[in-house]
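K.L.:
Show me the folded form of this:
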Amino acid sequence: MNKRFVVVDLETTGNNPKKGDRIIQVGVVVVEQGKIINQFSSFVNPEISIPSFIQQFTGITNDMVVDAPLFSSIAPILMDYLDGAYFVAHNVPFDLSFLQNELDMCGYNTFTGPVIDTVELARLLMPTEESFKLNHLATSLNFVHDRPHQADSDAEATARILLYLLEKLKGLPLLTMQRLKPIIKRFNSGLEDILQTYINEKLTTADLKVDNTLDEFRQLVIKKASEPTKDTTVNEIPYFHDEVNTVEERLQETMEGFEIRKSQKEMMDSIDQALMENQHLLVEAGTGTGKSLAYLLPGLFFAKKNETSMVISTHTVQLQQQLLERDMNILKNTVPFSFRSAVLKGRSHYLCLRKFEQKLNEQLDQNYDTLLSKGQILVWLTETNEGDVEQINLPSGGRVFWNEIQSEAKTCLGKHCPWFSRCFYHRARNNAYGADIIITNHALLFTDITQGHQLLPSYKHIIIDEAHHIEEVASDHFGSSTDYFSFTHLFSRLGTLESSDLMQQLFMMQQEIGLNLDDYFEKLNELILDVKYELDDCFTQIHSLVVKRVSASKNEIGRKSLRFYPHEMKGNGWKEIQEAVARVQMYLKDTLKLMKRIIDEISLNEEDLNFPQSGLFTAMKGFYTNFSEEEGMLEELLLHYDPNYVYWIEVDVRGAKNATFIYNKPIEVSQILAENFFSKKHSVIMTSATLTVKNSFEYLIHRLGLEDFGPSTKIIESPFLYENQVQLMVPTTLPNIKEVDEDEYIYEIVMSILDIAKTTKGRMLVLFTSYDMLRKAYYQLKDFIVNEEFVLIGQGISSGSRAKLTKNFKQFDQAILFGTSSFWEGVDIPGEDLSCLIIVRLPFSPPDNPIFEARSEKLKELGKSPFMELSLPQAIIRFKQGFGRLIRSSHDRGVVFVFDRRITGTRYGKSFIQSLPQVPLKENTLQELLYDIENWL
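P.N.:
Predicted structure coming up:
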């Protein structure tokens, strides 16, 4: 391809040329004929001082640029390179805006040629990458990039990435290129000519050879499904306990230096025995036990020996992926037989090819994120066997598009779908049938239970990792919820007769097939407008009442909740709400009746529908089912009452006036679990690092309804030497929160965090129980940090998921990470990246939490202490999870600060300490403790 690409990277004094930031280094790499032909780099004198954090970030100091040329001196060289070329950069808007600003200041014409953004191109052509940062891509492609954030090294890395991406674009199947062409037109990068050149090359040369790994069908190219591996096992499968030594030898061959630890062997033996004896088992396995292999090995031997399926359920998708990508490979190299594993997730994880085909063909005005998502999926389809959304890194707006193309039971055509034989969801289900190991998650596990076991293949044995979540997940799945946005999402899918959505498409379709349903559709259109108005009014009234009842101020952040009893909705405001609910129910039922009439009329002609028409009709039936479910949910939540359930409303005080969410959940799940789960399984193995309270499983056995099953229990001690690796410290100089106002308390903890950070050089995770307190402490600490000494990262403040925030934290030498809720567990930061953990308050549930309140009332009725039976055990398990964030390997060392004086000043506080491994506890003034840390670290 006879085109010239000039790759430019700039280092600057900041990120805004309009505010006076300047260029300090230029890197240029010229690419022609598929190779690098020229390079140029120079420091630039910015005529202003370089901020210290930029010096730290780039390694470029004021001394290095003081004698460098001014930009005006190198501008002619740059203009010469760029003449008639593509301007290429990794994040074009940044580099081009600086270049244009500097050229303008020197009196030159700005650049007007085509541009290519390698971030955009990488997003399109490498859709499964975790990150599109230059460093990550260079590492992923094995390119040497030894001086990141220096312009010459960055420009060279970008040039190599560009060459790789152009080669990948050129290698795409012709049909995929042709489908990409109308999408690429709307991209920021000028890729049209390049893509057309590649299309012409394929059309005019004999480069149309058949790729046997790909399948062309209905104008899409997808990867052919790989055949499930045949089971070649001929010999009798041995018992696991007879094979442990052989397994250990094979593990040592596979993983250099591996040995089965004493604690791991203990756990394997307990699980093997429980499976053989059809026992339920609770295993608390301390951090570092290696529990994944400890349950997978005996579980797999048992499944294979007994020709059954072993289900493995995890709480997080991350652990599910780890089991699939890492542990299954270890097992394949370890066990003396072949086996088959499968992953099964909730249906919404899988792409529906029929819906994607339909959306791809729609030429409506689409936003950038939707177009990019379409392009990414076209490329991804040539690579994926699974069609699982977890594999693809969609842009933020792409999640909305995914909701329109994900697999759904209610819109599935089943065997009548032309894509059925290639369907990702059905492929995943088929793979799961007959698999020796089925990896799933708690959410799907309990969806399966609530839906009468229609999702997972039949199983009698299951291993549940992260089992401390079982009560909470079961409670969620046996409860109900609805909100205003669930209805508006449905309405946006249906649209109106004036929009180009489902209703208008169905209206046109019924005319095409000669039905005379225009009056029905016009009436439905009117009814939908009425329903929307009544729903908005109803949810707004509920929102207003809750805000008044909880006395929430507009300055408060987050949601406020109000518990209610549907059969006792009386008093101020409730009467009007009941009337509004009655009106909503009337309109909803009329709407459903009319929809049913339209569906019944079209059903009479269903055999005459062509493929796109049958897809539309299925979408309408799916919409009707969803709408009917939401109507039923609203009725159940606001008009019916079950004394075994707790009902509450949550409102977003600072959100929209109709931002109202209504819930119910069973007060206790113990009986439900006993009847619907434990009694129907031969052996349920539950494991986690946090199942006991003061070394007893009694709390969890009671909460999960296991008393009548006589489960076995086992505590496996961590192999880590906590007494040498951890110091637990309680400063006596911090005030008790109940003795001072919140502002004074936050000031004291912020000053203490800063003092500790100076000693530990950051590398600190601070865990809060309240987001409001986290936010206030974050902004106060930010004001006290001088010269960007520490990088401060706050959950809910700094953008990104938990995984992204954790990754950012690891990238900086002196970072402090503030976390709440989800950060109390599942965060893995081994090594020196984390040296200090601060637990601001003991993690008791707020007493006004509706489900907690209802459970407390139930315990009081039984003459029990809600604090001792519920509040304290819950807090201890959560505290243990938080504590477990610090030591993730046998080499880690660190200090845990507990700012809550109740841990040593109350009788119950000792229960928290007793639930931890044996660690040295120091209680002293902060200054004395800091002196001890400095010496110890």
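K.L.:
make it CA atoms for all contacts and neighbour counts henceforth
P.N.:
Fine.
K.L.:
Next, residue 10: secondary structure please.
P.N.:
Here residue 10 is strand, with the state taken from DSSP: H, G, I helix; E, B strand; the rest coil.
K.L.:
compare with the first, here's sequence two:
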Amino acid sequence: MPLNLHDQVAAAFVQDGWLARAEPHFRPRPGQTAMALAVARTVEDGGVLVVEAGTGVGKTFSYLVPALLSGQRVLISTATKALQDQLFLRDVPRLVQALGLPLRVARLKGRSSYLCLHRLGQVHQSRVPLDPQVLRAVARVQDWSHGTRSGDLAELPGWVENSTVAAMVTSTKDNCVGSACAHWEQCHVNTARAQALAADVCVVNHHLFFADMEVRDSGVAQLLPSAGVVVLDEAHQLNETGIQFAGWTLGTRQLQGYIKDVLADVTLHARGLADWMQLLAQLEQAINAWRAVGGACPPGSRLRWLGVAPEGLPEASWRQGLHAVGQALRALLLALAKVAETARALLPLYERGARLLSQLASFAQPVPDDAVRWLEVTRQHLKLMESPLGIARLMRAHMEPEAQEEGGTPPAAPRAWIFTSATLGDDADLRWFTETCGLRTAQVLKVDSPFDYARQAVLYVPEDIPEPAQQAAHSAAVAQLAAEGALALGGRTLVLTTTLKALDSIGQHLQQRLGLLEPVDVLVQGQSPKHVLMERFRAGTVQGRGCVLVASSTFWEGVDIPGDALQLVVIDKLPFPPPDDPLVEARSRQLEAVGRSPFADYMLPEAAMALKQGAGRLIRRETDRGILVVADVRLRTKAYGRRLVQALPAMHRIGSTAAWRQALARLAGGASPVEED
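P.N.:
Modelled structure (predicted):
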């Protein structure tokens, strides 16, 4: 009698199962097996499973093994390209081979990852003179384009995805000309999507997961309806990604990019059929005048937008500027509409302009009750932003099947949804995650990390450090702590800051304190590309010099530095959401309106999750040892400090300077930082 899925999975994870035979380093872990069996039950019965799997559990195998054995089509979504590549290039192929299953595996990236042959051709037809360095880079892409099958620009050696050239040779949803393109049959995006639709296992990212609704609108078959098992790894990022996708964004950079593309296309297809230069000049002048309305705001400003205009800007000037841009854009569209009947190649350009005009019109209307709107000001541009306050409605649109037509057949298999991450909440119900995603009825499982944190790591909360409100003194004290630790350990130190101001201040202090006089290199985020910083940091001691990395934002998560290269993590202060952020303010008002506490129900859980993410950089393997410093006295003095400490792994806790130095000395000597009984 053939084994059911539950029994097959149980057999795979035992001491002498096929996983142990296929993976030389595999050994059974109770938490990993428990998660795998829970996934198997959900796949068999259908439903939703939310799993918080601590670092070291091995959650990837826990969901891959039952998903691959299920015989159903599997869709896996990740937050980062690094994990997407790891799954596609390493984990899934190894398991497919070990299982002996004839499964087709595909990886689908975003449109900006693939070469656009139409855009590449436009570069050569452009009458605008280009920098020789840019032309050389385009020539490299041109040479590579003749031999690539996938069109994935990541395969091009030395490729930088946010470079000037990248924007020139890739398409966006706005500037793709669709089926009117002369390269439609050879389109790398279309080829990749066709392969994904034909695959048994497809690995995407969260942005594409949310974009799948838009795929349906454009007439391309969806990935989701044909998948029996959907796995969302790194699920803690779902809310942020979904909000970005579901919101509206319109910027003066977008509008100027449209002007550039119109000029290129009408020169090619409709020269002399309208006074294009005048129409485009009028639009550009209107955009510049509108941008000047926000010119008094310092770059980096995020202005609340509760009424007619963003806060602090004159309403009449703002409305006049927005109206002028709309009028100039409408005049250009009327001219495009007249010539598009004969010059069909201009039709996608007209449709793109119509979408921009519609977005512009939406920002002239009052802010919806369930959304938040704000204005971001940069040195040269304005960016109008509107976002929903959560993704529960968006998730329901994905997860609830469409109404079955009368006489139709039901789905062949139940849909299983698996959400997993190392950090999903600081309570047993994981409400921080389930509430924002609308998953209140989901089955919830928490699997603790197998690491012995009480013996491997120390949590140091200094007793005498200045309050974070004393910004200058606090940053100086944090830098002093980091310098002391780095000198004792020969580097091996990661400093995580909550603000860019603290990043700059602590980075400067460390560079002045250590500089060239000590055998420690100080790396600061923003002074080199992220991958360069990470390569240097992972290298550890190089020619006798250790390494300190001061970082913010993206370095709080997704950074994996196992072994001795990282033994000290210093977090400057508790990572509460910035209270003046428009989205934070709107969510707080929403909670207050229903009688809930913004601090207890939003600010505190957000801080707990961010703190867990930052602390998770320290211990990545069962042999790792280290010290976590949280340089914020509120963890000791405030009533909520206990809840935040409980969200962290159960590390041995110290508070005195003497205990800190003793732990450093033990760690520097090759021993555990925890004093043995």
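K.L.:
Give me the TM-score for these two chains.
P.N.:
Superposed pair, TM-score by TM-score structural alignment, normalised by the length of the second structure: 0.89. Supporting alignment: 646 aligned residues with a C-alpha RMSD of 2.6 Å.
K.L.:
contacting residues around whichever residue in the second structure pairs up with residue 753 of the first structure?
P.N.:
Structural alignment (TM-score structural alignment) places residue 753 of the first structure against residue 482 in the second structure. By C-alpha atoms under 8 Å, 6 or more residues apart in numbering, residue 482 of the second structure lies in contact with 493, 495, 510, 570.
K.L.:
if we go to 10 Å?
P.N.:
476, 488, 491, 493-495, 506, 510, 548, 550, 568-572, 629 (C-alpha atoms under 10 Å, 6 or more residues apart in numbering).
K.L.:
Now intersect those residues with the helices, please.
P.N.:
Those of the contacts of residue 482 of the second structure mapping onto helices are 476, 488, 506, 510, per DSSP state H.
K.L.:
Report the aligned residue range of the first structure for stretch 561-580 of the second structure.
P.N.:
Going by TM-score structural alignment: stretch 561-580 of the second structure matches residues 829-848.
K.L.:
could you measure the residue nearest the centre of the second structure against residue 235 of the second structure, distance?
P.N.:
Central residue check for the second structure by C-alpha atoms, centre = their mean: the C-alpha nearest the mean position is that of residue 79, 5.3 Å away. Here residue 79 of the second structure is placed at a distance of 7 Å from residue 235 of the second structure (C-alpha to C-alpha, to the nearest Å).
K.L.:
ok, back up a step: please identify which of the ones in helices among the contacts of residue 482 of the second structure is nearest to residue 438 of the second structure.
P.N.:
residue 506 (39.7 Å; C-alpha to C-alpha).
K.L.:
wait, the closest one sits on residue 476?
P.N.:
Yes. Between residue 506 of the second structure and residue 476 there is a contact under C-alpha atoms under 10 Å: 6.5 Å.
K.L.:
Between these two, which has more neighbouring residues?
P.N.:
Using other C-alpha atoms under 10 Å, the more surrounded residue of residue 506 of the second structure and residue 476 is residue 506, with 28 against 20.
K.L.:
one step back: the match of residue 753 of the first structure: what secondary structure?
P.N.:
Going by three-state DSSP: residue 482 of the second structure is helix.
K.L.:
overlap in contacts of residue 79 and residue 235 of the second structure?
P.N.:
By C-alpha under 10 Å, 6+ apart, the residues touching both residue 79 of the second structure and residue 235 are 206, 241.
K.L.:
Burial check on the residue opposite residue 248 of the second structure in the first structure once aligned, number of neighbours?
P.N.:
In the first structure, the residue matched to residue 248 of the second structure (TM-score structural alignment) is residue 480. A count of neighbours around residue 480 of the first structure, defined by other C-alpha under 10 Å, yields 17.
K.L.:
which residues sit in contact with residue 480 of the first structure?
P.N.:
Contacts of residue 480 of the first structure by C-alpha under 10 Å, 6+ apart are 633, 634, 636, 637, 647, 662, 663, 664, 665, 666.
K.L.:
do that again at 6 Å, thanks
P.N.:
Residues near residue 480 of the first structure by C-alpha atoms under 6 Å, 6 or more residues apart in numbering: 663, 664.
K.L.:
That one and residue 637 of the first structure: what is the separation?
P.N.:
For residue 480 of the first structure relative to residue 637 of the first structure (C-alpha to C-alpha), the value is 8 Å.
K.L.:
same thing with residue 280 of the first structure?
P.N.:
35 Å.
K.L.:
same check, this time on residue 10 of the first structure
P.N.:
58 Å.
K.L.:
Same drill for these two, tell me which one is more crowded.
P.N.:
residue 10 (26 against 22).
K.L.:
Within the helices and strands, which one has the nearest residue to the more buried one once chain neighbours are set aside?
P.N.:
Nearest residue to residue 10 of the first structure, sequence neighbours excluded (C-alpha to C-alpha, 6 or more residues apart in numbering): residue 26, at 4.9 Å. Assigned by DSSP states H and E, residue 26 of the first structure belongs to strand 23-32.
K.L.:
helix or strand right after that strand?
P.N.:
Heading C-terminal from strand 23-32 of the first structure, the first helix or strand you meet, by DSSP H and E, is strand 35-43.
K.L.:
residues in the second structure aligned with that next one?
P.N.:
Counting by TM-score structural alignment, strand 35-43 of the first structure sits on no residues of the second structure.
K.L.:
In that strand, which residues are buried?
P.N.:
The neighbour-count check on strand 35-43 of the first structure (16 or more other C-alpha atoms under 10 Å) flags 36, 41, 42, 43 as buried.
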